[in-house]
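A.B. asks: Let's see this in three dimensions:
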Amino acid sequence: MAVSPQTTRTQVGIVGGGPAGLLLSHLLSKQGIANVVVELRDHETIKNTHRAGILEQQAVKTLVDSGVDGRVLTDGDEHEGIDLRFNGESHPLNFPDLVDATVTLYAQNQVFVDLAEARKRDGGDVRYESEVTDVVDLQTDTPKIRYRDVSEGADPTVVHEVQCDILVGADGSRSFCRRAVGQAEGHRDFRIEYPFAWFGILTEAPKSAPELIYANSPHGFALISQRSETVQRMYFQCNPSENVEDWSDDRIWSELQRRVDGPDAFQLKTGPIFDKSVLGFRSFVREPMSHGSMFLVGDAAHTVPPTGAKGLNLAFADVTVLFEALDSFYSTGSRELLDGYAETALKRVWKAQSFSYWMTSMLHTRPDADPFETKRALGELENITSTRFGQQYLAESYTGWPHS
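C.D. replies: Sure thing, here's the model as predicted:
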């Protein structure tokens, strides 16, 4: 039977060309498993969307060992711990000493750049500026992705179709794939909304400290992070409805400083602020992370507050588990690992949800918090920092668990 010019047949169809989708595409191609990636945004938009990135050691290893450009090692900023600051005092945690691991600061858009270049280098089929209009036949052996080419000059009335054996939804927190399933029988969404957000800035300034500072203060949480030697990323807890236009540079620096003030007279290093945003907080999990021949990875299946630095790392862990299942399926014909994907991935997802919720609750001050709740959080921070076992629990959770 003749194949329409608008139809492509492949083994794995991937909706979403962010880091998760591209990593899966890269790993599959290395094993000779054909795949097509369909992504709504253009390359430059994703490349220039600034998102913080703290990569666990296992995530760095996955990138390097799979042959992605090694910039994560040369340009990434390896960190050996964090600093918990409360009651105006700093409490450093040394990860190599506690759990023999580190983390690496490497922005998510740079991870995307490396993976996109690897797919281009290896001849990957990544279709940017492609708007998915439907995902169908998910309960069959031939699920399909239908999309329109929305690039300049393309005919938007032409519907293209990717036919595949397995369909993967890696299309972020507003996942078309997840919404296409809806609340099908046996599917359930778990979610909570937090009553606060992060006011985030990018600033041209030197580093204020060698490690990230997570600060609990009477005025609310603050995170003093880094991006490079000359550009820094910082956040402070705010109301979700906060308007960034109401905040001048001077007001922002004053607010950040009062949240890290203490007897040691610690001072932030300041500079011009060139990006301001408000990041809302929520936790979400879709169970199961599969539906027939469709499998969800990353933010399409779950989101976490950024306090525990788990978002991108969870996505990479999902990809690793799903890749191993797909490799087994195509090499042996067995669906055992594919059928167990959701259960395997969700074990790590819920561990990460627990850790992220715990870190968020311990470090932030709820708007309606009473004095008991505030004191309890400080007692928990004291308990964590005063014992090696407490420090090891935080260090192990922060640096990550095995992917499978």
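
A.B. asks: When you work out contacts or count neighbours from here on, use the C-alpha atoms and nothing else.
C.D. replies: OK.

A.B. asks: element containing Phe295, please.
C.D. replies: Element membership for Phe295 (DSSP states H and E) is strand 294-296.

A.B. asks: what packs against that strand?
C.D. replies: strand 166-169 (3 or more C-alpha pairs under 8 Å, 6 or more residues apart in numbering; DSSP states H and E).

A.B. asks: quick one: contacts of the strand it packs on?
C.D. replies: Surrounding strand 166-169, the residues in contact under the criterion C-alpha atoms under 8 Å, 6 or more residues apart in numbering are 11-16, 138, 141-145, 175-178, 293-297, 300.

A.B. asks: for that strand, the distance to its chain's centre please.
C.D. replies: Average the C-alpha atoms of strand 166-169, do the same for its chain, and the two points are 19 Å apart (C-alpha atoms, centre = their mean, to the nearest Å).

A.B. asks: Show residues contacting the following helix or strand past that strand.
C.D. replies: Counting by DSSP H and E, the next helix or strand C-terminal to strand 166-169 is helix 176-181. Contact partners of helix 176-181, identified using C-alpha under 8 Å, 6+ apart, comprise Val15, Val132, Asp134, Val135, Gly169, Asp171, His291, Leu296, Ala300, Ala301.

A.B. asks: Can you tell me which of these has the most neighbours?
C.D. replies: In terms of neighbour count, Leu296 stands highest of the contacts of helix 176-181 at 31 neighbours, by other C-alpha atoms under 10 Å.

A.B. asks: Correct me if wrong: that one contacts Val285.
C.D. replies: No. Using C-alpha atoms under 8 Å, Leu296 and Val285 do not qualify as a contacting pair, with a distance of 11.0 Å.

A.B. asks: Following up with a second sequence; could you model it the same way so I can compare the two?
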Amino acid sequence: MHTRVGIVGAGPAGLMLAHLLHQKGIESVVLDTRTREEIEGTIRAGILEQNTVDLMTETGVGERIKRVGSVHHGIELRFGGRGHRIDFDDLTDGRGVTVYPQHEVLKDLIEQRLADGGEIRFGVSDVEVEGITGDTPSIRFTEDGAEEVLHCALVAGCDGSRTQTRSLIPHPDVRQDHFRQYPFAWFGVLVEAPPSSEELIYAHHENGFALISTRTPEVQRLYLQVDPEDSVDNWSDDRIWNELHTRVAGDDVQLKEGPIFQKSILPFRSFVCEPMQRGRLFLAGDAAHTVPPTGAKGMNLAIADVYVLARAMGEFLNRGETAALDAYTTTVLPRVWRAQHFSWWMTSMLHRMPGSSGFDLNRQLAELDTVTRSRAGRTLLAENYVGTPLE
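C.D. replies: Model (predicted):
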């Protein structure tokens, strides 16, 4: 088998990269160990930056997002029993975010990829990338019991946070791993109920953080800060609702209850791999970096990576120019670190740190008051939340 770009991983990064390359006339093959049903059936939240929505619309995969996605023009920061709205329209010249789950993005990209005649090999196994330091890398894999070899000019490692391709960049000789584990987790529930708010609510409370989010008009996603060693078995439905009402207290908000049909605990960590390339291998998305979900940056960073990578691969494969590919890591890392900072800032400002004192709690409240009271503070938050231009 021969193609120009071999892509390991059919997540947002891998599928969007294949789509962008196709628009440049560049063939690629996407490989994933999961079946199509597993990929499309893994339910994940999604908040799309304006850049991501614009790029998907401009490249022909944004029709359903525009039709069924929920555009949000602000968020609420809640502390001291009062809500403080961050008005994206006013602060970012009309930009916003769109609530549209990640698995729906994947469905759109898979459907378009197959409609374009592109190859996605689902359910393969024993994936092994070889020869990345030479001119003719290859990817070995097993499909339907038979070993196959995919020869390509370039390889993209888009295989998520449990990546195997990252290990091809030797650590610590070549690769540095920047890592932070946070001392808390999110306890998330899915609820059959109408939305409690038209926009997301980020709540600071002495008991810990809470987030009121949404999936669809009928299903809501709610989160509570908990200890990472906690268990879902410790949380009855009554306890969940009591704690949500406590942390999101106030006369101006009323949480709408309903049956809870899913509970899970999500640990927090930040990670950056540097460099994001070696030879003919280039990492993108969660294979190269992960962020806490507080800033809603994960999927958007993956799309921003492959926007740069597709352009660089196009210059190399269509014109023989190497400068953009050589500079891939140095081009994308500043955005990655800005997203890390924003995610850390939102996380540290809103969560109760274990062992924190009254001084720490009041310092957080003063920071939130400073940010929401100042137009400059609100603008800084809004501009980072809706996303800075891809260029």
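
A.B. asks: And the TM-score between these chains?
C.D. replies: After superposition, the two chains reach a TM-score (TM-score structural alignment, normalised by the length of the second structure) of 0.98; 390 aligned residues with a C-alpha RMSD of 1.1 Å.

A.B. asks: which among the contacts of helix 176-181 of the first structure gets closest to Ser334 of the first structure?
C.D. replies: The shortest distance between Ser334 of the first structure and any of the contacts of helix 176-181 of the first structure, using C-alpha to C-alpha, involves His291 and amounts to 17.7 Å.

A.B. asks: which residue in the second structure lines up with that closest one?
C.D. replies: In the second structure, His291 of the first structure lines up with Arg278, judged by TM-score structural alignment.

A.B. asks: Skip the chain neighbours and tell me the closest residue to its match.
C.D. replies: Setting aside the residues directly before and after it, Arg278 of the second structure is nearest to Ile169 in space (C-alpha to C-alpha, 6 or more residues apart in numbering), at 6.2 Å.

A.B. asks: Map the one you found across to the first structure for me.
C.D. replies: Ile169 of the second structure maps onto Val181 in the first structure, by TM-score structural alignment.

A.B. asks: And its match, how far from Gly124 of the first structure?
C.D. replies: Applying C-alpha to C-alpha, to the nearest Å, the value for Val181 of the first structure to Gly124 of the first structure is 28 Å.

A.B. asks: Please apply the same query to Leu312 of the first structure.
C.D. replies: To Gly124 of the first structure, Leu312 of the first structure is 22 Å away according to C-alpha to C-alpha.

A.B. asks: okay, the two: which has more neighbours?
C.D. replies: The neighbour count for Leu312 of the first structure versus Gly124, taken as other C-alpha under 10 Å, is higher for Leu312 (24 against 19).

A.B. asks: Stretch 229-244 of the first structure aligns to what range in the second structure?
C.D. replies: When stretch 229-244 of the first structure is compared against the second structure (TM-score structural alignment), it corresponds to residues 217-232.

A.B. asks: Between its first and last residues, how far does that stretch reach?
C.D. replies: End-to-end distance of stretch 217-232 of the second structure (C-alpha to C-alpha): 25 Å.

A.B. asks: okay, now Gly81 of the first structure: neighbour count?
C.D. replies: Using other C-alpha under 10 Å, Gly81 of the first structure is surrounded by 23 other residues.

A.B. asks: Ignore what I typed, I meant Glu111 of the second structure.
C.D. replies: A count of neighbours around Glu111 of the second structure, defined by other C-alpha under 10 Å, yields 11.

A.B. asks: Which secondary structure element is home to it?
C.D. replies: Element membership for Glu111 of the second structure, per DSSP H and E: helix 102-115.

A.B. asks: Same check on Val149 of the second structure?
C.D. replies: Secondary structure here is read from DSSP H and E; on that basis Val149 of the second structure sits in strand 146-151.

A.B. asks: Then Ser277 of the first structure?
C.D. replies: Using DSSP H and E, the element containing Ser277 of the first structure is strand 273-287.

A.B. asks: picking that back up, give me the residues contacting the match of stretch 229-244 of the first structure.
C.D. replies: In this structure, residues lying in contact with stretch 217-232 of the second structure by C-alpha under 8 Å, 6+ apart are 183-195, 208-215, 244, 263-267, 351.

A.B. asks: With stretch 75-86 of the second structure instead?
C.D. replies: Defining contact as C-alpha under 8 Å, 6+ apart, one finds that stretch 75-86 of the second structure is touched by 74, 87, 199-205, 248-250, 252, 365, 368, 372, 378, 382.
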